[in-house]
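Q: Task: produce atomic coordinates for the following.
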Amino acid sequence: MIHKRNTFQIKPEYISEFNYLFHKYIYPEFIKKGAKLIGRWTNEAQDEVVEIWEFNSKAHYESVNFEIDQNKEECEKLNSYVTESKEDFLTTTVPQGGSYHPPKHIMSVSGYITNEKGEVLLVRNFHRSNTLEIPGGQVEEGETLEQAIHREILEETGVEVKLIGITGIYQNMSRGVTCVVFRGEYYSGTIRTAEDETSEVFFAQLTEENLNDYITREHFRNRTLDAMHANYLPYEAFYLRPYELITRYESHVKND
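A: As a prediction, this is how the structure comes out:
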């Protein structure tokens, strides 16, 4: 297992175009070929992007990059937004000092959100364009799960929601990601897409019969079906020393 860090200096006026190409082309191609994105960060000035990727071996890294480089049109377009780039392989000691360890696990959240007609909020992400899915994303450091799902849904769809409870927990062993799914209701806002993130956002009348027409990936269908027929799980967020309860959802069953 090796970890490679890419650092790009970007012309600030082209940061949106650079990110669009990353989500549209680079990310899905790397993932398809077995690479794993550990993290990606943009600085406040919007002129530097840092990525850390994980590969099975040096040979795996070289084969993935060789195939990516064959698409000269996309690579030239990407490079036109970059003023300078640097890459290095991370070992146990990072050049700045200290030790680097990839995250042991990533926590994410998704939301099964319905409107007054009982329709479900769906999105199509740029890097998973072959399926629709319920909105969501990664939990940021210092966030509760509840804060994260409110933020992610607002960012991806423009919608604010009222949460009811948690309907399931799903662990992706291949990617090291655990997803917690909430069920909730539309509260306010006008649905819209998010630049460089979602290409479609809409409410749809989902049923067990038509679910496959919208959601093509099995693990997304499973969590959507569980939320459709929800058995709610208890949830608490709290601080210790001294104990301070931030939020709690009681365990209960809702029959639709």
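Q: hey, let's count contacts and neighbours off CA atoms from now on
A: Fine.
Q: Please identify which helix or strand holds the closest residue in space to W53 that isn't next to it in sequence.
A: Of all residues not flanking W53 in the chain, L37 sits nearest, at 4.6 Å (CA to CA, 6 or more residues apart in numbering). Per DSSP states H and E: L37 is located in strand 36-42.
Q: Quick check: buried residues in that strand?
A: K36, L37, I38, T42 (16 or more other CA atoms under 10 Å).
Q: Which neighbouring elements make contact with it?
A: If you count contacts as 3 or more CA pairs under 8 Å, 6 or more residues apart in numbering; DSSP states H and E, strand 36-42 packs onto strand 48-55.
Q: next one: the helix or strand just after the strand it packs on to chain centre, how far?
A: Using DSSP H and E, the helix or strand that directly follows strand 48-55 along the chain is helix 58-69. In terms of CA atoms, centre = their mean, to the nearest Å, the centre of helix 58-69 is found 24 Å from the chain centre.
Q: Quick check: which helices or strands does helix 58-69 pack against?
A: Going by 3+ CA pairs under 8 Å, 6+ apart, helix 58-69 lies up against no helix or strand.
Q: okay, the angle between it and strand 48-55?
A: Angle of helix 58-69 versus strand 48-55, following axes from the mean of the first three to the mean of the last three CA atoms, to 10 degrees, is 130 degrees.
Q: Give me the contacts around helix 58-69.
A: I2, I26, E29, F30, K33, A35, F55, C75 (CA atoms under 8 Å, 6 or more residues apart in numbering).
Q: Another sequence for comparison is provided below:
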Amino acid sequence: MFYRKKTYQVKSEFVSTFNKHFNENLLPTQIKHGSSLVGRWMTNDQEGLVEIFAIWEYDSYEDYLQIEEEVRSDRDHVKRVKDWYNRQGGRDYVISKQLVSVKDEEVHCTVEEVEG
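A: Below is the predicted model of the structure:
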């Protein structure tokens, strides 16, 4: 299995808008193409910032790459995301003013399998 953690630091006033975008636009497309969301969480507001992170599970790194390619090639999805950015003031504005940081990284399980 391959696990991926995607983390965003988001300005507090943008959290609701960003979470709605995830649930309405990003998550359905990821699931459509085979991603499996383990969970998505956020921290409490700390000085105007909230950290939002998701853990995704894939059968393999190669499956992850294939799914990401399919998502990026999904014309309807790309249009929805582009339209969303435009409604927020543009992609550059969102990235420079609302999303303080974005990190995408592989994570590894540290729990040994327990025999039942």
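Q: Is it correct that the residue nearest to W53 of structure 1 is in contact with I52?
A: Yes. With contacts counted by CA atoms under 8 Å, L37 of structure 1 reaches I52, the gap being 6.3 Å.
Q: how near is the residue nearest to W53 of structure 1 to S57 of structure 1?
A: Going from L37 of structure 1 to S57 of structure 1 by CA to CA, to the nearest Å gives 15 Å.
Q: Return the residue of structure 2 aligned against G136 of structure 1.
A: Mapped onto structure 2 by TM-score structural alignment, G136 of structure 1 lines up with nothing.
Q: and if you look at I52 of structure 1?
A: Per TM-score structural alignment, the equivalent position to I52 of structure 1 in structure 2 is I55.
Q: Pretty sure T224 of structure 1 sits against Y112.
A: Yes. T224 of structure 1 is within contact range of Y112, at 7.0 Å (criterion: CA under 8 Å).
Q: Tell me, how many residues neighbour H150 of structure 1?
A: Applying other CA atoms under 10 Å, we find 19 residues neighbouring H150 of structure 1.
Q: pretty sure it contacts E156?
A: No. Using CA under 8 Å, H150 of structure 1 makes no contact with E156, being 10.2 Å away.
Q: for the residue lying closest to A54 of structure 2 once chain neighbours are set aside, what are its contacts?
A: Closest residue in space to A54 of structure 2, ignoring its immediate chain neighbours: R40 at 4.1 Å, by CA to CA, 6+ apart. With contact taken as CA under 8 Å, 6+ apart, R40 of structure 2 is in contact with I52, F53, A54, I55.
Q: List the contacts of the nearest residue to the second one once chain neighbours are set aside.
A: Read it as F53 of structure 2. Once flanking residues are discounted, F53 of structure 2 sits nearest to T7: 4.2 Å by CA to CA, 6+ apart. Residues counted as contacts of T7 of structure 2 (CA under 8 Å, 6+ apart) are E51, I52, F53, A54, S101, V102, K103, D104.
Q: what do you get if the cut-off is 6 Å, keeping everything else the same?
A: Going by CA atoms under 6 Å, 6 or more residues apart in numbering, T7 of structure 2 touches I52, F53, V102, K103.
Q: And the helices in structure 1, which stretches?
A: Here structure 1 has its helices, by DSSP state H, at 15-21, 27-32, 58-69, 72-79, 145-157, 211-214, 218-228.
Q: Next, format those as JSON lines and append distance to S99 of structure 1.
A: Listed next are the helices of structure 1 as JSON lines, based on distance: least, CA to CA, whole Å:
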{"stretch": "helix 15-21", "distance to S99 of structure 1": "29"}
{"stretch": "helix 27-32", "distance to S99 of structure 1": "26"}
{"stretch": "helix 58-69", "distance to S99 of structure 1": "20"}
{"stretch": "helix 72-79", "distance to S99 of structure 1": "31"}
{"stretch": "helix 145-157", "distance to S99 of structure 1": "28"}
{"stretch": "helix 211-214", "distance to S99 of structure 1": "44"}
{"stretch": "helix 218-228", "distance to S99 of structure 1": "35"}
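Q: Roughly how far does the residue nearest to A54 of structure 2 sit from K5 of structure 2?
A: Relative to K5 of structure 2, and taking CA to CA, R40 of structure 2 is found at 10 Å.
Q: again, but for V102 of structure 2
A: From V102 of structure 2 to K5 of structure 2 the distance is 11 Å (CA to CA).
Q: more crowded one of those two?
A: For V102 of structure 2 versus K5, neighbours defined as other CA under 10 Å are more numerous around K5 (18 against 14).
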